[in-house]
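Asks: model the structure of this input:
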Amino acid sequence: MSEHEEPEGYEGEATVVVEGEPSRTARAVLGARFDPLAGSVVWSGRIALALPARTRLELTTPHGSGPAEATESDPWGNTRVTGVGRPPFPVELLDGAAEV
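Replies: The predicted model follows:
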């Protein structure tokens, strides 16, 4: 991907599961990119749900699930999340890849 291309992503409803708590549904805006320094795909975005920083969670979209971590909250009650590896949404750069 060149520096001028938009990252691939997902915008829609997601289910958020934090260990020991009931699942919750939230609006999510997520994007993914390959990080050459890490040697893997990194995905991140915001969910319309307030969670403390460093909370580990499982994020599920209609396309799949993936582990993530809450990194910060904004003044509007959204939480920034980040994950590494195959994201829980389709990403063209991974099509045909067996493992990330």
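
Asks: from here on, contacts and neighbour counts on C-alpha atoms
Replies: Will do.

Asks: assumed V29 was part of a strand.
Replies: Yes - membership of V29 in a strand is supported by DSSP: H, G, I helix; E, B strand; the rest coil.

Asks: G39 versus that one, what's the distance?
Replies: 23 Å (C-alpha to C-alpha, to the nearest Å).

Asks: ok, R56 next?
Replies: Here R56 is placed at a distance of 22 Å from G39 (C-alpha to C-alpha).

Asks: same drill for these two, tell me which one is more crowded.
Replies: R56 (19 against 10; other C-alpha atoms under 10 Å).

Asks: next, the structure of the following sequence, for comparison with the previous one:
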Amino acid sequence: MSELPDDDGYRGPARLRVGEREFAVTVDLRGHFQPIDGYYRWYGRVSADQELSAALAGRKTPATLTTPQGSASGELSDPDPWDRYRVMGTSTPPFTVLTELDAALEV
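Replies: As a prediction, the model looks like this:
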């Protein structure tokens, strides 16, 4: 698993802190800038994890997600039918965001 090329996002290992507990998880994250309110919104899925599911029991809860690229506070919502929790946050994401300037410098 690795970073996603040519796209804002991250796919790979992460640490998820919920209350006093920390979980080693795998995530698939994306994000976009919302020009109407000026915020960056990031979101994604946490791969199914039995320990996380047992701890949350399907409840929405605040969490901190840390990847090799950064850390951010967000919220976990109820799981999908495959027991993958959705994670979302506002402002600085836990991954590197490419800008138009970054893309121009790579050419």
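
Asks: put one on top of the other, what's the TM-score?
Replies: Once superposed, the chains reach a TM-score of 0.79 (TM-score structural alignment, normalised by the length of the first structure), with 90 aligned residues with a C-alpha RMSD of 2.1 Å.

Asks: center of the second structure - which residue?
Replies: With distances taken as C-alpha atoms, centre = their mean, L29 lies nearest the centre of the second structure, 4.7 Å away.

Asks: what's the distance between the helix or strand harbouring R33 of the first structure and the middle of its chain?
Replies: Assigned by DSSP states H and E, R33 of the first structure falls within strand 24-35. Here the centre of strand 24-35 of the first structure is set off from its chain's centre by 3 Å, with C-alpha atoms, centre = their mean, to the nearest Å.

Asks: what does that strand correspond to over in the second structure?
Replies: Strand 24-35 of the first structure corresponds to residues 23-34 of the second structure when matched by TM-score structural alignment.

Asks: how big's the offset between that stretch and the first structure?
Replies: On superposition with the first structure, the mean distance recorded for stretch 23-34 of the second structure (mean C-alpha distance after the TM-score superposition for the first structure) is 0.5 Å.

Asks: buried sites along that stretch?
Replies: Residues V25, T26, V27, D28, L29, R30, G31 are the ones in stretch 23-34 of the second structure that count as buried (16 or more other C-alpha atoms under 10 Å).

Asks: that's all I had, so thanks and see you.
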